[in-house]
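Trainee: Sequence below, structure please.
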Amino acid sequence: MTHSNLKQDVRKAAANIFAVLPYEKVSLSDIARGAGVSEETARSAYSSVSAVARDILDVEGQTMRDAQAQARRTEDRPIERLRCVVALVGSHIQTIPEVRAGLHLAARSSEHFPERHIDPRRTWRGFIEEQLQIAYQQGSVSTQIKVSRVADLIFLALLGAKEIAEMTQDCDNISVKMSTCLDSILEIITDSGTNTTI
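Mentor: Coordinates of the predicted model:
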C-alpha cells in the first residue's frame, strides 16, 4: 500500500469516527482500529489525531468551496445557484465521509482549531445572502422581503435539516431533505408568494 493510499484509508476511517464521536473522545488507536491497521502504521500516515482532523477539515472546506464555485460556474440565475449548491452539499454530506466529519468537527470542536477561524454561518449565510441580493435586484423574488432575514431563515433551515439528519443518523436522504427545505422557502418568496412579507 502506498503512503498516499494509507493516508486516504486512515483519513476515511477517522472521518467515520469523527462523524459520530466528539473530537476529545477519539484516539489514534481508535482511528487505526477503524482503518484496520496498527497504531504505528496509522502514526506513519498522521502524527496525531489533530493532524488527521485538520486534514479532514481541509477536505471538507475545499469540497464546500468547490460546490460554491461549481454552482457559480454552471448556473446563471441566483435562485438556481442556491438550488445547485444545496443539492451538491447534500450529496457530498451523503457520500463523502470527510465532509460529514468536517461539518461535525466545525460545529462541535472548532475551539480545538482556533487558527482556522471556523465560521460556517459566515461562509454559507454569506453565499445565500449574495444570491438572494442578486435575485432581489433582478426582480426574481418578492420586493416585500428583507434579504438578510430570508438569508438567515434559509441558513437556519438548512442547518436544522442537517442536524436532524445527523441526530437521527439518516444522512442517506439529506440532499432531498435540504433541497425540499430550500424549495419551500423559495416558493414563498418567488412568484407564488409575491405578496409575502418576510
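
Trainee: make it CA atoms for all contacts and neighbour counts henceforth
Mentor: Will do.

Trainee: name the helices or strands packed onto the longest helix along the chain?
Mentor: Across the chain, the helix with the greatest residue count (assigned by DSSP state H) is helix 49-74. Contacts defined by 3 or more C-alpha pairs under 8 Å, 6 or more residues apart in numbering; DSSP states H and E place helix 49-74 against helix 3-18, helix 78-95, helix 97-108.

Trainee: so which of those comes closest to residue 54?
Mentor: Between residue 54 and these, the shortest gap by C-alpha to C-alpha is with helix 97-108, which sits at 8.8 Å.

Trainee: another one to check against the first:
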Amino acid sequence: MNSKWHERFSMDEYFYGKEPNLFLVQATKQLPKGKILCIAEGEGRNSVFLASRGYDVTAWDFAQSGIEKTKRLAEDRGVIVNTEWHDLADVAWEEEEWDAIIHIFGHFPTPIFERTVEGIRKALKPGGYYVSELYTKEQIEYGTGGPKEIENLCDPATLLSRFSDYFIQHFYIGEVERIEGQGHTGVAHVVQSIFRKRGSAKVEKNKF
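Mentor: Coordinates of the predicted model:
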C-alpha cells in the first residue's frame, strides 16, 4: 500500500489539488485554536490550510512523497506544518495530545480503521474534536473517487457507534460535489462528522 501512494504522490501535479476540502473549511469555524493532527494527510492541502488559519498543525502520512509535497506546499504558502511519517497500522498514539484530529478521505482496511479510531479516542484532549469526511459504501456506485474495495469504505453506523459517547455537533450522510484535483471528480456519497469528546473545553456555537 505504501508503494502505491508513494508512486501516486511522486508526480509533480497535486493529485487531489492544493485547495482544502470544502467540509473542512466549514468545520474549521467551530474549532478553537490549538494543536491539530491531520491523519492520512496525503499532499498537505488540508494541513496547510489549517496552518494558514493559525493552528499548530502536524500532518501524518505513510507516503514519503506526500510528506515532501506537504513541505513544499507549506513553504509556497508561507506557513509551518510539522510532518511525520507514520503507518497507522502500528503508530503509537499518545494520550490526550490533540485539540482536534482531522480525517479527510483516509480509507483503510477494517482492522486498521478500528485501530485508528481507538487511537483517535485516546489521543484527543477532553473537549477535543474529531472531524471527518469519508466516502460511504454507496460510493462504489458513483465512481468519482475513493477505494475500489467496498470493505475499505466507511459504514456511517459504525462511525456513530464508535463515537456514541461523544457530543455529535454535525453528522450528515448523503451526496456532495467534490472536485479535488484529478482524484475526486464529481458528485459523491459521503459521511461527514464533527464529534466532540466530553470534557471541560468550551463548546463552540454551531455555525452551520
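
Trainee: so what number do they get for TM-score?
Mentor: Counting by TM-score structural alignment, normalised by the length of the first structure, the TM-score of this superposition works out to 0.25. Behind it: 95 aligned residues with a C-alpha RMSD of 6.1 Å.

Trainee: before we move on, back to that, and the longest helix of the first structure, what's buried?
Mentor: Across helix 49-74 of the first structure, burial judged by 16 or more other C-alpha atoms under 10 Å covers 49-50, 52-61, 63-64, 67-68, 71-72.

Trainee: now it and helix 97-108, what's the angle there?
Mentor: Orientation of helix 49-74 of the first structure against helix 97-108 (axes from the mean of the first three to the mean of the last three C-alpha atoms, to 10 degrees) gives an angle of 110 degrees.

Trainee: Touching, residue 74 of the second structure and residue 57? I think so.
Mentor: No: taking C-alpha atoms under 8 Å as the definition, residue 74 of the second structure is not a contact partner of residue 57, at 10.9 Å.

Trainee: any idea which of the helices and strands packed on helix 49-74 of the first structure is most buried?
Mentor: The highest mean neighbour count among those, using mean count of other C-alpha atoms under 10 Å, belongs to helix 97-108: a mean of 23.

Trainee: What angle do helix 78-95 and it make with each other?
Mentor: 100 degrees.

Trainee: report the angle between the axes of helix 97-108 of the first structure and helix 3-18?
Mentor: 50 degrees.

Trainee: For the helix or strand following helix 97-108 of the first structure, which outside residues touch it?
Mentor: Sequence order places helix 120 as the next helix or strand after helix 97-108 of the first structure, per DSSP states H and E. Residues outside helix 120 of the first structure that contact it (C-alpha atoms under 8 Å, 6 or more residues apart in numbering) are residue 106.

Trainee: Return the set of buried residues in the helix or strand following helix 120 of the first structure.
Mentor: As assigned by DSSP H and E, the chain's next helix or strand after helix 120 of the first structure is helix 126-138. Using 16+ other C-alpha under 10 Å as the burial criterion, the residues of helix 126-138 of the first structure that qualify are 126-136.

Trainee: how about the strands in the second structure?
Mentor: Using DSSP state E, the strands of the second structure run over 35-39, 56-61, 82-85, 98-104, 124-135, 167-180, 184-196.

Trainee: And those strands: which comes nearest residue 22 of the second structure?
Mentor: Each of the strands of the second structure was checked against residue 22 of the second structure via C-alpha to C-alpha, and the shortest separation belongs to strand 167-180, namely 8.1 Å.

Trainee: Could you list the buried residues of that closest one?
Mentor: Buried-residue list, strand 167-180 of the second structure, by 16+ other C-alpha under 10 Å: 167-169, 178-180.

Trainee: between the residues you listed, which is nearest residue 133 of the second structure?
Mentor: residue 178 (11.1 Å).

Trainee: dump the residue contacts of that closest one.
Mentor: The contact partners of residue 178 of the second structure, by C-alpha under 8 Å, 6+ apart, come to 184-188.

Trainee: I'd guessed residue 98 of the second structure sits against residue 130; true?
Mentor: No: look at residue 98 of the second structure against residue 130 with C-alpha under 8 Å: they stay out of range, at 9.9 Å.

Trainee: With residue 168 of the second structure as the reference, measure out to the residue nearest to residue 83 of the second structure when sequence neighbours are not counted.
Mentor: Leaving out its chain neighbours, the residue that sits closest to residue 83 of the second structure by C-alpha to C-alpha, 6 or more residues apart in numbering is residue 59, at 4.8 Å. If you measure residue 59 of the second structure against residue 168 of the second structure using C-alpha to C-alpha, to the nearest Å, the figure is 25 Å.

Trainee: Compute the number of surrounding residues for residue 77 of the second structure.
Mentor: Under the neighbour criterion other C-alpha atoms under 10 Å, residue 77 of the second structure is assigned a count of 13.

Trainee: one step back: in a markdown table: the contacts of residue 178 of the second structure, plus neighbour count.
Mentor: Rendered in a markdown table, the data for the contacts of residue 178 of the second structure read as follows (neighbours: other C-alpha atoms under 10 Å):
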| residue | neighbour count |
| --- | --- |
| 184 | 19 |
| 185 | 15 |
| 186 | 14 |
| 187 | 16 |
| 188 | 23 |
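
Trainee: Of these, just say which sits nearest to residue 47 of the second structure.
Mentor: residue 184 (18.0 Å).

Trainee: Pipe the helices and strands packed on helix 49-74 of the first structure into a markdown table and attach distance to residue 147 of the first structure per row.
Mentor: Converted to a markdown table, those look like this (distance: least, C-alpha to C-alpha, whole Å):
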| stretch | distance to residue 147 of the first structure |
| --- | --- |
| helix 3-18 | 35 |
| helix 78-95 | 13 |
| helix 97-108 | 25 |
